[in-house]
Every structure is written in C-alpha cells, then in structure tokens.
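Participant: Here you go, sequence then predicted model.
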Amino acid sequence: MLKTLGAQIKEFKKDSIKTPLFMILEVLMEMLIPFLMASIIDDGVEKGDIRHICIIGGWMIVAALIGLYAGIMGGVCGANASAGFARNLRKAMYENIQQFSFSNIDRFSTAGLITRLTTDVTNVQNAYQMLLRMFVRAPISMVCAMIMSFYINAKLASIYLVAVIILGACLFFIISRVSGYFQEVFKKYDDLNASVQENIAGIRVVKAYVREDYEDKKFSKASYNVYKMFVKAEKILSYNAPLMQFAVYSCILGISWLGAKMIVTDQLTTGELMSLLTYCMNILMSLMMVSMVFVMVSMSVASAERITEVLEEKPELTNPERPVMEVEDGSIVFDHVNFSYKKGSGEYVLKDINLDIHAGETIGIIGGTGSAKSSLVNLISRLYDVTNGSIRVGGMDVRSYDMETLRNQVAVVLQKNVLFSGTILENLRWGNKEASKEECIRACQLACADEFIEKMPEGYETYIEQGGSNVSGGQKQRLCIARALLKKPKVLILDDSTSAVDTATDARIREAFAKEIPGTTKLIIAQRISSVQGADRIIVMNDGQVDGFGTHEELLANNQIYREVYESQTQGGGDFDEKGGA
C-alpha cells in the first residue's frame, strides 16, 4: 500500500523533503529561545548588564526570525506537497478507471468510486500534510525540550518524564479505541453517496410516484449512521484535551513548587525556572500534536486502503504485444462461444454460440428479456472477453486487435443512451472529434435527427443538459445513432436503440442505412418484429442460445418462438415478451 501511494508523490518529492527540514530548523530555533531567555534573566536582568541583555536579545530576535521563516516555508512546502500528492492520486485513480473493462467496473459501486476520489483522497491529503509537518516537528520538539530540561536540571526534568509516560499511555489507549470507529465511518460514506446519487439520477421517478418522504427517510438513515459513528469516536477523543490540561497544570504546579524551593537554596536560578516552564509547555504540546497525528493517520488508513484498491486494480482487457491496427471488413464469426460475467462460476450467460455474418449484412436480433441479446453484441466490440471459444471480426480474433482500432470500427449504440453536457455538435463529435459540421449534419439526416434539430432556436449549437435531460427519449436515441455513424464504422450495432422512436421514423432510419451505408454490417436488436423483418437474416435468442437464424420467411416457417411473437404483434399489437418470450 505504501509503495503504491508513494509512487504518486512524483514531482513533489522535493517539497516533501524540504518540509520536514524546515520543521527541524523551526524547532531548533524554538528550543534556543528559552535558553537565551534564561541567560538574559540570570546574567543580564539580575546583574544589571544592559549590554548582555541587548546582545542576547538580538540573538533571540534572529532566532525568532529564522524560526518564523522556517515555519512559513514549512507550511508552504507542506501544502504544495500534500495538495500535489492528492492531485496525483485523483489523476492516477481516474486514469486507471478509464482503462477499466466493464468487468472491472462491476466490482466497484459508482458511489464507492466517488467517495474514493473525494473524501478518501482528502483524508489521505490531510494525513500526509500532518506527517510531513507535525509528525516531524512534534517528536523532535519533545526530544529537544527534554534534553534541554535535563541539561538545566535533571531532578526537575524528571517530572516531565513521568508526565510523558503516563500521558502517552492514556493517549495510546484513546487512539486504539477511536481508530476502529474512524475506519468504519468512511465505509458509511458509500451508503450516503449511493443514496444521494440514486435519488438525483431517478428524481423524475421519485416525483412521479410522490416518494420524496421515503427518499428523505432513506437519506436520513444513511446520514444518521455516519453521525452515530462520528459521535462515538469524538466521545472517546474528547478525553484528550482534559488529560492534556491536567498533565500541563500538574507539571507547572510541581515545577513551580520544587523550583521555588531550589531557588531559595541556590540550586536553581530564576531564569532556569522560566526556561523549564517554557519547555514544559513544549513537551506536553508536542505530545498532544503526536496524538492528533496518530488520530488523523488512523482515520486515513481505511481511506488509503480503498484508494490502493482502485490503483492496483488491473484492467482485464489489454492490447496484445503486437496488435492488429486495421479491420479489413465487417464480417463477424462466433465460433463455439461461451460467456460468463463471473469467471469460474460455470454459469454461462451465452452458451455455444455459432454464427457466421457476412460483411454488409443487416442482421436483426430479437429475444425475450434476459435472453442475452446485449451480452452477445457486447462481445463483438470486446467490451467483455469470451470465456470459451472465439469471435472474429474482419477475419481476425477480436483479442488480436488494438482495442481503440476495433472500437472505432465497431460502433455501438448502447441500450442506455447517454448524452453529455455541451452543444449538440460537441456531443456528435464524440463519434469523431475531427468531423466537420457538414458531416455531422449528414449523420443526423441518416438518423432522422435533423428534423427536430433544425426546429430548435440555436440548431446544432443548442446546449444539451447533463444526461440529455432537455431532449426526449426518441431525440436522444437519434442523436446517439448519429454520433455512432460519424465513426464511419465497418460494424454498426443498435442495441434496442429505436425503442423510443415511432415505427415510421424507425422505418426511415433503416431505409437510410440500407441506401447510404450498404457496406457496413448492421446488427439491430429490437423488440418489434417490424424493426427486423426487413433484415437479411434474423437471430432469435432464447435463454442465452441461438434458437433460430434465418430470414423472416424461414423463421415464420420453422421457428415456433418467432412465429408466436409475429402473430401476437400483428394481431394484438403486443411485444416480444407477451408470447413466446423466455
């Protein structure tokens, strides 16, 4: 874990080294000042030596200025190092997440990843800054003050030693008890973020069903769990301050009482007593700082482990050593393909799939809910890898291609259509960032999206809200199809991407595809028979297997599931799941 996190310090190593050095210099100056103060009192004030007072006073000013400079620079360097470290952690996690395959992403919840990128990184950042500054400053300050105290008077300094041992034992007990609560509390943040994310993402459904009160209660429960854990931790931590004050005042009383007796018997000078009282505060406050550092570190350990999990997660899908950089054509072959989302489970989602699709063909895919239609097409663009068997696109196994090359040539319009905040043109250029406005307009014409875009006041410069919340479902689908067309792919997959489009527009889109991109292999997943009956061939999926593969006429004659669905939709207007669905 330390090695993984430490690798992200990178260009901030210099600041990470300079910070403790400046802290050491500041401590040395702080320890020197009480020693000089004792000399002023004993050799200057009591003897009436103004010259000595001025000289030593001058040295005290110099020491104070050096200490001030060291403290400021330590703070600046520490802030740069910790903030830079946090920035690198976020960047490294985000870049690694971008490389994740779908199977990697499935292991983490969205709320969990957000918590790791925000709260967990902030905890580690604060802990790192405290380690660079306080964890260096406090122990050195305590040791130096202890040495100076024993140098002045070993008998009185032994009071500090006893106080430090007792107080250290109490603080260790407090930290050991409180660290477990802090480790638990950050796990509760995932539940809190998940509640917020789910509510905001589904706010229309919440309002449609008037479930605001239910969502409030769910959030309150998650929030209360975080509150409860923090209260338990802070109750134990609250003993820290009174214990420290008790130790400080006990030491002051003990030193003042014994010190006064020693001054009377000439075993101690007034200046030395003043120095010892100053060192008393330094020692005990340093111990207080050390305790706070340990608390912060114990809080951040769980966060550090969660961050490390993301950084050490290796993408399951990688390029081969010598990837193929060109897809010859849009032919697709499934050769005894088995697929399972969970490796080693033995439960296949797709079972012994054998298909031979020619370049330029239009292939319809129908099947009931859960028949693995989407799983089938996700394997073509290598969003997942097959468990057994192989898939060949353009005559080559998909695992032999450079993934960027393959996915540029196998365009997928997923079942869940997603638009990003920005203009329509900016969203379209996700398909091809170099596309001209004319190319974007042409793609929209093929997807029948131009008809509603031109009616908008700002046309292609119309701003799309996050998630496409200001366009309808059908408009969103057509924009996503146009975006995919801009890639000029050899294979185009539409995963139920016209479900929100009326049948007339659906027919026009299919007609435009047939005329304008005849060389592109088109795979159309649909629930409506009318959307696929004009395809060259149709795949009927049932329980993860190919139940039928042929033309509309062949399937009507030979495939019971297809025939039942056709009859139910032509006679009663039903969809696939009304009859014959599996």
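Facilitator: That came through, no problem.

Participant: contacts and neighbour counts: CA atoms only from here.
Facilitator: Fine.

Participant: Check which helices and strands the helix or strand harbouring residue 493 is in contact with.
Facilitator: Element membership for residue 493, per DSSP states H and E: strand 491-495. Helices and strands touching strand 491-495, by 3 or more CA pairs under 8 Å, 6 or more residues apart in numbering; DSSP states H and E, are helix 373-378, strand 410-413, helix 473-485, strand 521-525.

Participant: what does it contact?
Facilitator: Outside strand 491-495, the residues that touch it by CA atoms under 8 Å, 6 or more residues apart in numbering are 330, 374, 377, 409-415, 481, 484-485, 520-526.

Participant: For PyMOL, write a command that selects the buried ones of the residues you listed.
Facilitator: Only the buried entries of the contacts of strand 491-495 go into this PyMOL selection, using 16 or more other CA atoms under 10 Å:
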select buried, resi 330+374+377+409+410+411+412+413+414+481+484+485+520+521+522+523+524+525+526
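
Participant: Give me the longest helix you can find in this protein.
Facilitator: helix 50-99 (DSSP state H).

Participant: where do the helices sit along the stretch 251-400 of the chain?
Facilitator: Ranges of helices in the stretch 251-400 of the chain, per DSSP state H, counting those that start in this stretch, are 270-312, 373-378.

Participant: Quick one: closest of those helices to residue 325.
Facilitator: helix 373-378 (20.2 Å; CA to CA).

Participant: Report how many residues lie close to the residue nearest to residue 414 when sequence neighbours are not counted.
Facilitator: Spatial nearest neighbour of residue 414, chain neighbours left out: residue 495 (5.2 Å); criterion: CA to CA, 6 or more residues apart in numbering. If you count neighbours by other CA atoms under 10 Å, residue 495 ends up with 22.

Participant: Check the spacing between residue 495 and residue 417 real quick.
Facilitator: 10 Å (CA to CA, to the nearest Å).

Participant: Comparison target, given below:
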Amino acid sequence: MKGLSVLKLLIKDWKGSYKWLVFSLFLVMISVFGTLLIPYFSSFLINEGITAGNSDVMVKYGIYMLIMAVIVGFCEFLNIAIAVSFSERTCHGLRSGAFAHIQSFSFSALDKYNSSDLLVRLTTDIQNIKIGVQQTLINVFKSPLTLIVALFFLYLTAPEFMWVAAILIIIEILLLAVYLWYSTKAYDKKQIKYDRLNQVLKESMVGVRVVKAFVRQDLENKRFQNASEELREAALKPQYYYAFITPTLMMMVYMGTVGILYVGGTGLLQGTGLTLGGVTAAMTYLVMALIPIQTVGYMIPFVTSGISSLQRVYEIINEETDVVTDPNVKPVNIGKFKGGVHFKNVSFAYPVSDENQPTMALKNINLEIEPGEIVGILGATGSGKSTLVNLIPRFYDVTEGEIQIDGIDVRDMPLETLRYVASVCLQGSNFFSGTIRDNLVAGVDADAIIQAAQDFDVHLDPENMFSDNINSSYDAMVQAAKAADAHEFVKTMPQKYDTTIARGGADLSGGQRQRLSIARTLMMNPKILILDDSTSAVDVATEARIQDSIHDLMQGVTQIIVAQRISAVITADKIVLMDNGEIVAIGSHEELLESNKLYQDIYASQFGVDVPKQGVVG
C-alpha cells in the first residue's frame, strides 16, 4: 500500500473531526501573523525609537511586541494541545481497529503474520504514527504559511533581498527532495530488519527451555547478533542522511544571514535608502522564511517513519478475512442441533503465495458422523487429522466440497453459533495470565450458554452454571475440572481455582495444561466436542480416566478425538484412519486390527506385539 493511499485512508478516518483542523488552521494563522509582526514592529522601534532617541516610541512598540508574543504563545499552546489530542485519538482508533480486526482473522490470516510482527505493529508502529501525526499537525499549516507570509513581509520591507531568499529556498527544497527520497527507503528497510530482530528474540525467549536443553545458547546468540547487526546497519543509513541534512539546512540559514548583512551593509554605506531597522527586519524575515524548510527536514524522519508504520497498520486493518459470516445468513437456534457431521467430497489446500502451487492437505474426504457418536481420528504426523477437524468450526474454509452439521452447511451458520455448537480443544494449551477460574471461563458467554444448556437439556445444572459477570459457578467449574482429571491437582494449589498462573501456563506441567484446556472446552458445553490430541502429554491411565469422565458427563454429545496413540481412540464407536490427507480405512478397533495393515503396524509399534496378518487390506 503506497504512502499516499494510506494518508487518504487516515484523512477519511478523521471525518467528523475536521472542525478541529479548521480551528487549528485559525490558530496557526494568528500565530504566524503575530510572529511576523514582531520584527515589523522592531524595525519601527529601531528607526523611530532607538535611532531617533524617542523613548515613547520605544515603549509603544515594545508593548506591541510583548502583546504579540503573549498571543502567539497562547495560540501555539492550543495548537500543540489539539495536535497531541488528535494524535492520541487517532492512535487509539487505529490500535483498537487493528486489534478488533485481528480477533476476526481466520487461521489463514494468522498464518500470514507471526505474533511478534503483530505485536510490533500494535505498539511500536502505533507510537511512530503518533509522533508523525503530532509533528504533521503542528507544522503542516504553520510551515508553508510562515514561509509565504515571511516572504511577503520581506518584500514589503526590503524587496532588494528577495533574490537572496529565492536562491536559498530553491537549494533547500532540492536538498529536501533528495533527502526524502533516500530516507523513506532507508526507514522501510530499517522496519523490516526491526521485525526480523523481534522475531528472533521472540523465538529464543519462548523456546528458552529448548535452547538450554539442546545447548543452543551459542547458536541463538549468533542468530541474535546477526539480526542485531543487520538492524544496526539499516538504522545507520537514515541517521547518516539526517546528520547530513540538518547542518546543511542550518548552513543555508547562516549563508542567508551573511548575504543580508553584506547586501544591506553595502546599501547602508552607499546610501541607497535602506535603513538599519529595515535591514534588521529583513534578516529576521529571511531566517523565518528558511526555518520552515528546516523544520520540514527535522520532521521527515518522524513523518516517513510514521507513514511506513501507517502502511503496516493499515495492512492489518485491510487484511481480508476469508472466513466470515454471510450477511444473508439467518440466525440458527442452537438448541435444535443434535451434532451430526457430514463431510461431502471435501478437499483442502492451505493458502500459499502466488508464486507457489498449493499442496492439497485433504483429498476428497467423505465421512458421516452420527449425532452422539464417538469417533477417533488416527494417523501419523502430517496425515491431515488436525486439518480435518479444524474445518468443522471454520477455522479454515474448505477448498472443495462442503461440511454439514445436521444437514446445514457450516458456511450457512453464524460463526458464533457454529463455534458454540462445535468446540475444539486445540493442540496448543495456551493460557492467559490470571487465575485458573479466569482461564476456565475464557470466552464463555453466560447468556448464550445458559440458553444452550436449557435447549440441549445438558447434564450440567443450568441454574448453577454461571453467576454474574460471566463467571462460572464453583459447581460447574468443578464438574468440568473433574471430567478433565484436573480437580485434584487444582485442590493442592494455594488459592485453588483462584490461584494465579503465569502467562502461557508456564508454571504448569504439560499434562496439567492439557487437562485444564480440556476443562475449558467442556465449559463451552458444546454439541460437538473435538479433542485435538488433547491428552498427548498425560499417561495412558490418566488418559483413560479423562475419557471415561468425559463420556459420562457428555452423554449424547458427539465426540471427535484426534490422536496418534491408539489408546486414545480404542473405545471409540469408529476409528477413521488417515494417511497423506486421505481416509484409508474406517471401522472399530477390532475391525481395523483384523483387516488393515497400516493400523496393525501402528498397533504393533505402540504396544510392542505382532498382529496376525490375516485378511489384511492395504
């Protein structure tokens, strides 16, 4: 997205606040004219007061200058206050809009951006925008107006000096144009290197235990040093450009002063009609005409950095969300769902960049799951198990075919309704900083779930499920935690369910995180419960207890269990065996053990026993 395009978007977002910009322009006009009247009065003070020895004139014009100074100071204060307020409001809107849009991202969009990149865009980039907006609003009217009015007063006072001003202004504008061209590119490159450094830092910090376990400290140090060195080199270029332009523009001011003094002094000595007050005022006006151009040079680093950051933030805000609720979709009664799932000729490929051809992750999947049925999805890593179940709640949309729940295409259901009906316990057990209670009820809408509970005739008592402020009652929380085999270890904690846990659950074991994650999913009280390898970090005995408890608690609820271990799905009504994105077999444990070679090989490797190869298929 080009800089001009994002500026148009920003100005469009300011719609409704234009009155403050108009007021700011009014303040700037008073400030500029007041500032430029001061040297005008000073010329009279010198010529008619000091030179003529008239103290009354000196006092009169001194008072005029003092009044102008007070008015200018007050207007400058208001203008800066408006700019600061405007920039903060702008950044608040951009930050809130970007964050809200990120919440609506599909998994495809989330795959496109890493979390450290998003974090930088919502923090550092927003800060850059704030500074850029402040500097722009303070100077966007003031600098050009000051330049024009100063030249006008210079012409009125001493037109002999206009040629000096014209030469210096043309040189400064050409220098600024070159500086702007190179610095914009340099700041864009610097931001890319900054993102790279943040990514390396995040990976190293998040995986610090892996780094230590595999003695990768030296390697990670080298990666970070390389990224830091690249950022240093990229950051130096715009600084060098700035170091060049700042003294160069100031040199133009000094040259102008020398030029005025030389031409003016020569005129005074030759008696051309110039006055000392006129020469002094002309010198001031020339400096005031050149200073706005110098101010632009000072602003460029902030403005170019702000525009670059604005492009990155608007890239997030304008990111198309491919998984959305069709505006024509009618509301669906959650209580009418029974939990049947039907995959019809489903194929799926993960989105890739234009230069790459997509690889099909799922190929022509046909699968029917009856309401209340317990189905295991089994296969090796990369076989497409997680991809298959992620399509049910529309974390991704199918590339071909359709998925139905009770005969309704999932794309014809409101997303919120769909994800209350089909809840997923994801592989990664992510937790927020806060209490265990806070995490167990994360995302639960009390009114919606109570209604769902009443409609579904669920086993949790709807009258005791939730209290005010979307907090779960103790009884409901304990039932979910017991089903996930989490209640016992929670009881041993200092504050039990009100114990504060670290961000990401860093102070919990892998098995504890998984069990709490299962409990959190149970709190959603879905009609379709999807467990995506959710017991991989617990032992087989604990896994069996969790399954038995969930089966008892969620009777009549369709359960889809994704696993690599046969022990996790051995009691399922049917097991779907997947390989390379395809369903290769469907049947009970006994049927597959008797007839499918791949299943027999998995069983033999996991249980350490050989299976007779009679009647084997595939």
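Facilitator: Happy to help now that I have it. It should be emphasised that the depicted structure is a prediction, and the values quoted were computed from it without experimental measurement.

Participant: sorry, back to before: who wins for proximity to residue 159 of the first structure among the helices and strands packed on strand 491-495 of the first structure?
Facilitator: Closest of these to residue 159 of the first structure is helix 373-378, at 72.7 Å (criterion: CA to CA).

Participant: according to the alignment, the closest one goes to what range in the second structure?
Facilitator: The alignment of helix 373-378 of the first structure onto the second structure (TM-score structural alignment) covers residues 385-390.

Participant: For residue 36 of the second structure, list the residues it contacts.
Facilitator: Residues in contact with residue 36 of the second structure (CA under 8 Å, 6+ apart) are 149-150, 153, 285.

Participant: Most neighbours among those, which one is it?
Facilitator: Highest neighbour count within the contacts of residue 36 of the second structure, by other CA under 10 Å: residue 285, with 27 neighbours.

Participant: my guess is that one meets residue 152, correct?
Facilitator: No - at 9.1 Å, residue 285 of the second structure does not count as touching residue 152 under the criterion of CA atoms under 8 Å.

Participant: before we move on, the earlier item: which position in the second structure pairs with the residue nearest to residue 414 of the first structure?
Facilitator: By TM-score structural alignment, residue 495 of the first structure lines up with residue 532.

Participant: measure its match to residue 584 of the second structure for me?
Facilitator: Noted for residue 532 of the second structure: a distance of 20 Å to residue 584 of the second structure, by CA to CA.

Participant: Now do the strand holding residue 493 of the first structure and helix 473-485, the angle between them.
Facilitator: Strand 491-495 of the first structure and helix 473-485 are oriented at 160 degrees to each other (axes from the mean of the first three to the mean of the last three CA atoms, to 10 degrees).

Participant: on that earlier part again, report the distance from the match of helix 373-378 of the first structure to the chain centre.
Facilitator: Centre-to-centre, stretch 385-390 of the second structure and its host chain are 26 Å apart (CA atoms, centre = their mean, to the nearest Å).

Participant: Give me the mean distance between that stretch and the first structure.
Facilitator: Stretch 385-390 of the second structure, aligned to the first structure and superposed, deviates on average by 0.4 Å (mean CA distance after the TM-score superposition for the first structure).

Participant: coming back round to it: dump the helices and strands packed on strand 491-495 of the first structure to TSV, plus distance to residue 389 of the first structure.
Facilitator: Formatted as TSV, those follow (distance: least, CA to CA, whole Å):
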stretch	distance to residue 389 of the first structure
helix 373-378	13
strand 410-413	20
helix 473-485	28
strand 521-525	21
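
Participant: between the ones you listed, which gets nearest to residue 223 of the first structure?
Facilitator: Here helix 473-485 is closest among those (CA to CA), at 34.0 Å.

Participant: Now the residue positioned nearest the centre of the second structure: which helix or strand?
Facilitator: Centroid-nearest residue in the second structure: residue 118, 3.6 Å away (criterion: CA atoms, centre = their mean). Assigning secondary structure by DSSP H and E places residue 118 of the second structure in helix 115-122.

Participant: Which part of the first structure matches that helix?
Facilitator: With TM-score structural alignment as the criterion, helix 115-122 of the second structure aligns to 110-117.

Participant: ok, residues contacting the matching stretch?
Facilitator: Residues outside stretch 110-117 of the first structure that contact it (CA under 8 Å, 6+ apart): 90, 93-94, 189-191, 193-194, 197, 303, 306-307.

Participant: Show me which of the residues you listed are buried.
Facilitator: 90, 93-94, 189-191, 193-194, 303, 306-307.

Participant: Which of those sits closest to residue 501 of the first structure?
Facilitator: residue 194 (31.9 Å).

Participant: Pull up the gap between the closest residue to that closest one other than its chain neighbours and residue 117 of the first structure, please.
Facilitator: Nearest non-adjacent residue to residue 194 of the first structure, counting by CA to CA, 6+ apart: residue 111, 4.9 Å away. Using CA to CA, residue 111 of the first structure is found at 10 Å from residue 117 of the first structure.

Participant: State the distance from residue 564 of the second structure to residue 35 of the second structure.
Facilitator: From residue 564 of the second structure to residue 35 of the second structure the distance is 77 Å (CA to CA).

Participant: should've said residue 572 of the second structure
Facilitator: Plainly put, residue 572 of the second structure is 84 Å away from residue 35 of the second structure if you go by CA to CA.
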